[in-house]
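Asker: Structure for this input, please:
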Amino acid sequence: MKTLLEKEVFEVFVKPGEVVEVRTLGARGKSPAWGNQWARGTVSGYFDDHEAFCKAVQLAEKAKHDGIYFTLQVIDPRLIGRAFNRLKPSSVTTSDRNVTAYRWLPVDLDSVRPAGIASSDAELTEAMKLREEVAEWVVANMDFPKPIKAMSGNGAHLLFRLPDLPVSDKSTTFIKVTLGGLAERFNNELVSVDTTVYNPARIWKLYGTTARKGDPVPGSRYREERPHRMAYIDDLGDV
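Answerer: Below you'll find the model as predicted:
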């Protein structure tokens, strides 16, 4: 089990000289994670230093919020001037025009369930099972290297390495069409491919933090447990 709090994993996503945005959604109240300022909504910061990144993420994980995410694709390094290796309450975050390259084809497999709730263990198992089928098919048929495989907290992730494609209509269309094709091929009554994650500035669950959809629900004889789980990487593939 690997997370972005490990330097070797961080450097898979953030190369020397690059910057990543960390974004906390639904932040509530004061926290040392964002300088003890009052927050109600989005907290954001930009990082090129792994130690500062870890400190901020670990403090944020202890605060009240709805989830911690990061920018998946390559962004303009000048954005670090917005919040230099720190988090702060902010409504200004990374936009599509701030992204300089597509580095990943992201595949998000989520269980079919009502919005705003965590997945059950059975639902998560189905998503992880389909993840293996999708990974095998893409590697065999689309000439991609073996992908990063991860658990998002409620579903399954695959990240296929791209050759740093320029952000253009052509690149965006390629990712959009590919996701649509995978959805058409693999969607079933239990799990679906998210076809909306093609935009350049898409944020992604930060591995090593807890997914917090809805309330954690304990199991009983009448209902399935729906816990809050930590997102993690279980296979770095050939990236």
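Asker: switch to C-alpha atoms for all contacts and neighbour counts from now on
Answerer: Noted.
Asker: In the biggest helix by length in the chain, which residues are buried?
Answerer: Secondary structure of the chain read by DSSP state H shows that its longest helix is helix 121-142. Within helix 121-142, the residues scored as buried using 16 or more other C-alpha atoms under 10 Å are 123-128, 130-131, 134-135, 138.
Asker: here's the other one to compare against:
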Amino acid sequence: MTRIDCSTSEATPQTPSALAVSATKQQMQNGAEGMSVPDAVRALAFLYPARSTFELCGIGPRIKKHRLWDNDFAGGKKPIVAGWFSDQEKAAMLAAILDAEARPEGIYVTLNPTSPALLGRADHRLKAGVNRTQDSEMVALCNLLLDADPVRPAGISATEAERTKAREMSRAIYAFLRGLGWPDPLCADSGNGDHLVYKISLANTSENVALIKGILRALAARFDTCH
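Answerer: Modelled structure (predicted):
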């Protein structure tokens, strides 16, 4: 069974967005091929207007103390290191070093640009245990994430057959939306499923968040196979 994830946190969805496009989630977790910095820069450029601010974070780094976060201890049940960037190339290069040297479980970016004031927390660097971006700190809603994901118990990776089903759903959604005149999305392999990221341009208001929820629910009603 495959579904569209209808979670609508516009700031920090529980799925990698830009960087998973440049190096799939599986590659980023096991370091098999490493991260392509040019591809990551292109993905970030798709997600964010030039010079806009966004959060980059690593969850569960295997190296708890590292020079990238001033050798502070990244502790807790689920250690997190995060920082805010407006230079997309610097963010991509730092993410590649983070991936290669600290080996986090995942590297994530906010789906939408954040308030530039958040640079005051960690300006073009990483910090251990820093407060994450909140939805209210998004300056706009620029991206709509569609996450085709196999239904499975938490902590269990999807089988190849399940990933194939997710890919088929993603292609069906793409064809349907293209037929309605939607633009081409950024496409990503999330490791367990498929992502489609569509460009939008909305103010960060409760009304527009409700609109996004409605779109996700309508697509889920049409394409989910787990009813």
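Asker: Superpose the two chains and report the TM-score.
Answerer: Taking TM-score structural alignment, normalised by the length of the second structure as the basis, the two superposed chains have a TM-score of 0.76; 188 aligned residues with a C-alpha RMSD of 2.0 Å.
Asker: now the helices for the second structure?
Answerer: 18-22, 25-30, 37-47, 88-97, 160-179, 206-223.
Asker: The third one vs helix 88-97, what angle?
Answerer: Using axes from the mean of the first three to the mean of the last three C-alpha atoms, to 10 degrees, one finds that helix 37-47 of the second structure and helix 88-97 are set 130 degrees apart in direction.
Asker: how close does the aligned residue in the second structure for residue 27 of the first structure get to residue 19 of the second structure?
Answerer: In the second structure, residue 27 of the first structure lines up with residue 61, judged by TM-score structural alignment. Plainly put, residue 61 of the second structure is 16 Å away from residue 19 of the second structure if you go by C-alpha to C-alpha, to the nearest Å.
Asker: got it, and residue 181 of the second structure?
Answerer: Residue 181 of the second structure is 27 Å from residue 19 of the second structure, by C-alpha to C-alpha.
Asker: Looking at these two, which is more packed in?
Answerer: Using other C-alpha atoms under 10 Å as the criterion, residue 181 of the second structure and residue 19 rank with residue 19 on top: 29 against 9.
Asker: check contacts around the more buried one.
Answerer: Residues counted as contacts of residue 19 of the second structure (C-alpha atoms under 8 Å, 6 or more residues apart in numbering) are 40, 43-44, 107-109.
Asker: Now do the longest strand along the first structure: which range of the second structure does it align onto?
Answerer: Secondary structure of the first structure read by DSSP state E shows that its longest strand is strand 99-111. Mapped onto the second structure using TM-score structural alignment, strand 99-111 of the first structure spans residues 138-150.
Asker: just stretch 42-58 of the first structure next, same as before
Answerer: Under TM-score structural alignment, the match for stretch 42-58 of the first structure is residues 80-96.
Asker: Regarding the matching stretch, how distant is the last residue from the first?
Answerer: In stretch 80-96 of the second structure, first residue to last residue: 16 Å (C-alpha to C-alpha).
Asker: repeat for stretch 176-190 of the second structure
Answerer: For stretch 176-190 of the second structure, by C-alpha to C-alpha, the gap between its terminal residues amounts to 21 Å.
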